[in-house]
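Trainee: Predicted model follows, preceded by the sequence.
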Amino acid sequence: MKILVPVKRVVDPYVKVRVAADESGVDLANLKMAINPFCEIAVEEAVRLKEKGQAAEVIVVSVGPKVAQEQLRTAMALGADRAILVEHDQELAPLSIAKVLKAIIDKEQPGLVLFGKQTIDGDNNQTAQMTAALAKMGQATFASTIDVEGEQVTVAREIDGGIQTLSIKLPAVVSADLRLNEPRYASLPNIMKAKRKPLETVSVDDLEVTLKSHQNTLKVTAPAERSGGVMVGSVEELVEKLKNEAKVV
């Protein structure tokens, strides 16, 4: 069985971002970039399934600029076998990404498509679901455990009322939650090996996918600064402030 893992190049989660001067988006100049953390969890789970003998090959795919090859090499250093970069310089909406991934799925015919549940930049949590719909595959989102047995995958997912367990037939789409696993570190030997692993670059035109603009960003602004807290001397003073100043009581 092949496992396909889409990954996205995002700003490193430990880097503080700033809004561009023209308010068109986030200023990415000279910022450290990394694999989206949820995508990294998905890569780790795919590699673990391969190590258990439940998968024959792990393929990572990314849709983005040429420099996204760096994140694909990192994924291969974590254990993926090969990579595909769909080169595209503009930021795409989730539906457009799903259309591109559907074309990759048609080409590669994976048994399991393993997503991170969302990206830390857009926070849309839409691409996995849209891809499953376009590819006509069963789906299970927010997976905290994944167990593949034969032609089925069993997924435990956290919901408000507890743990929901789903069993779906392969091929299927699954999105990984934070508690699924803890990704490993890429060792130096594996980083060197990743440089020799195959990385295929294709374009959207090569996949014969027609993309449209589904949304426009009007303006991006920084959140308003929070004012400092106030120390109160008694419960009565707290209640008075909640009533008359905050007006929440």
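Mentor: Great, that's in hand. Numbering: from 1, shown residues only.
Trainee: contacts, neighbours, all on C-alpha from now
Mentor: OK.
Trainee: which residues sit against the helix or strand that residue 239 is a member of?
Mentor: Assigned by DSSP states H and E, residue 239 belongs to helix 235-244. Helix 235-244 is contacted from outside by 232, 247-249, using C-alpha atoms under 8 Å, 6 or more residues apart in numbering.
Trainee: Next, format the residues you listed as a markdown table and append secondary structure.
Mentor: Below are the contacts of helix 235-244 laid out as a markdown table (DSSP: H, G, I helix; E, B strand; the rest coil):
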| residue | secondary structure |
| --- | --- |
| 232 | coil |
| 247 | coil |
| 248 | coil |
| 249 | coil |
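Trainee: and the comparison structure, right after this:
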Amino acid sequence: MSLKRALVGCKRVIDYAVKIRVKPDKSGVVTEGVKHSMNPFDELAVEEAVRMKEGKKLDEVVVVSCGPKGAQDVLKTALAMGADRAIHVSYDQVDKLEPLGVAKIFAKLVQEETPDLVLLGKQAIDDDANQTAQMLSGLLDWSQATFAYKIDLADDGKQLTVVREIDGGLETIDVKLPSVVSTDLRLNEPRYATLPNIMKAKKKPMKTTTPEELGVDVSPRLELLSVAEPPARSAGIKVESVDELIDKLKNEAKVL
């Protein structure tokens, strides 16, 4: 038995290979003229949904991104990877869009799209919040499985068996559907979007809406005071003996 639909999050972030620069006024980081791409954890979520569809465990994959017009680029990538259609929630002040606001948007889209499963990356590499999936589960009162290492759908289509990455190793849990699942790094290896699939993606539907049209208040709850780069690491030193090392750890570093 297959699931009807999965809703998958695709956040647009500064590419992981870009060196982040803080704005001169310390109000945030420089984003103008900087390469952006899909959040790597969300790529895993898209890949897993597409694999479920290819395995006849899922009928439709709907990808969602909240942000400025540039967010459509990551949606096109997801469509080229194999998603069926996309929803762009247009919002220009993406730096003020907090996890709770995103969770509220997804909760509203869940009401409209009635998916059996929501797949999200466990965190975004820009804010590292790791909150949206958990908040969405709470808002929907759905089961949740975070840090997914492996996902299996039961034959009756009523529950998932999820292997989770935890500090002590791996944990296996069963969750009833519908459910919210967040993906971890070793879940799969995302595919590259091929040129033929990129061309096909242009014909796939992409709906654009706004938080206002969805009736969702995404006003920020937090105030950003200042952004600063981490202090530069000081140069290390060489010691001549173990006794000298212990002395410096004890009397200078004061960690012993």
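Mentor: Perfect, thanks for sending it. On a predicted model such as this, the values are computed, not experimentally measured, just so you know.
Trainee: hang on, the earlier thing: nearest to residue 174 of the first structure, of the contacts of helix 235-244 of the first structure?
Mentor: residue 248 (41.1 Å; C-alpha to C-alpha).
Trainee: corresponding residue for that closest one in the second structure?
Mentor: Counting by TM-score structural alignment, residue 248 of the first structure lines up with residue 255 in the second structure.
Trainee: List the contacts of that match.
Mentor: Residue 255 of the second structure is in contact with residue 249, counting by C-alpha under 8 Å, 6+ apart.
Trainee: same thing with residue 172 of the first structure?
Mentor: Residues counted as contacts of residue 172 of the first structure (C-alpha under 8 Å, 6+ apart) are 111-113, 132, 137-139, 153.
Trainee: 10 Å - rerun?
Mentor: 110-114, 132, 135-140, 152-153 (C-alpha atoms under 10 Å, 6 or more residues apart in numbering).
Trainee: Out of those, name the ones that lie in helices.
Mentor: If you go by DSSP state H, those have 132, 135 in helices.
Trainee: just the buried members of the contacts of residue 172 of the first structure?
Mentor: For the contacts of residue 172 of the first structure, a burial check counting by 16 or more other C-alpha atoms under 10 Å picks out 110-114, 132, 135, 137-140, 153.
Trainee: With distance to residue 223 of the first structure added, can I get these in TSV?
Mentor: Formatted as TSV, these follow (distance: C-alpha to C-alpha, whole Å):
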residue	distance to residue 223 of the first structure
110	41
111	42
112	39
113	35
114	33
132	34
135	38
137	39
138	38
139	35
140	33
153	41
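Trainee: Looking at those, spot the one nearest residue 4 of the first structure.
Mentor: residue 113 (4.8 Å).
Trainee: counterpart of that closest one in the second structure?
Mentor: Using TM-score structural alignment, the equivalent of residue 113 of the first structure in the second structure is residue 118.
Trainee: wouldn't its match be in contact with residue 181 here?
Mentor: Yes. Residue 118 of the second structure sits in contact with residue 181 when judged by C-alpha atoms under 10 Å, with a separation of 6.2 Å.
Trainee: Can you pull the residues that touch both of those two?
Mentor: With C-alpha under 10 Å, 6+ apart, residue 118 of the second structure and residue 181 have common neighbours 8, 45, 133, 137, 144.
Trainee: Just the ones of those in strands?
Mentor: The strands, defined by DSSP state E, take in 8, 144 from those.
Trainee: Now the two most distant members of the shared contacts of residue 118 and residue 181 of the second structure.
Mentor: Across those, the longest distance by C-alpha to C-alpha is 16.3 Å; it joins 45 and 137.
Trainee: Pull the contacting residues for residue 153 of the second structure.
Mentor: Listed by C-alpha under 10 Å, 6+ apart, the contact set of residue 153 of the second structure reads 1-3, 52, 57-58, 159-162, 174-175, 177.
Trainee: and with 7 Å instead?
Mentor: By C-alpha atoms under 7 Å, 6 or more residues apart in numbering, the contact list for residue 153 of the second structure reads 159-161.
Trainee: and residue 47 of the first structure, which of the three is it?
Mentor: Following three-state DSSP, we place residue 47 of the first structure in the helix state.
Trainee: That one corresponds to which position in the second structure?
Mentor: Using TM-score structural alignment as the criterion, residue 47 of the first structure maps onto residue 50 of the second structure.
Trainee: related to what we said a few turns ago, any chance of the contacts of residue 153 of the second structure in CSV, plus distance to residue 108 of the second structure?
Mentor: CSV is the format used below for the contacts of residue 153 of the second structure (distance: C-alpha to C-alpha, whole Å):
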residue, distance to residue 108 of the second structure
159, 23
160, 23
161, 26
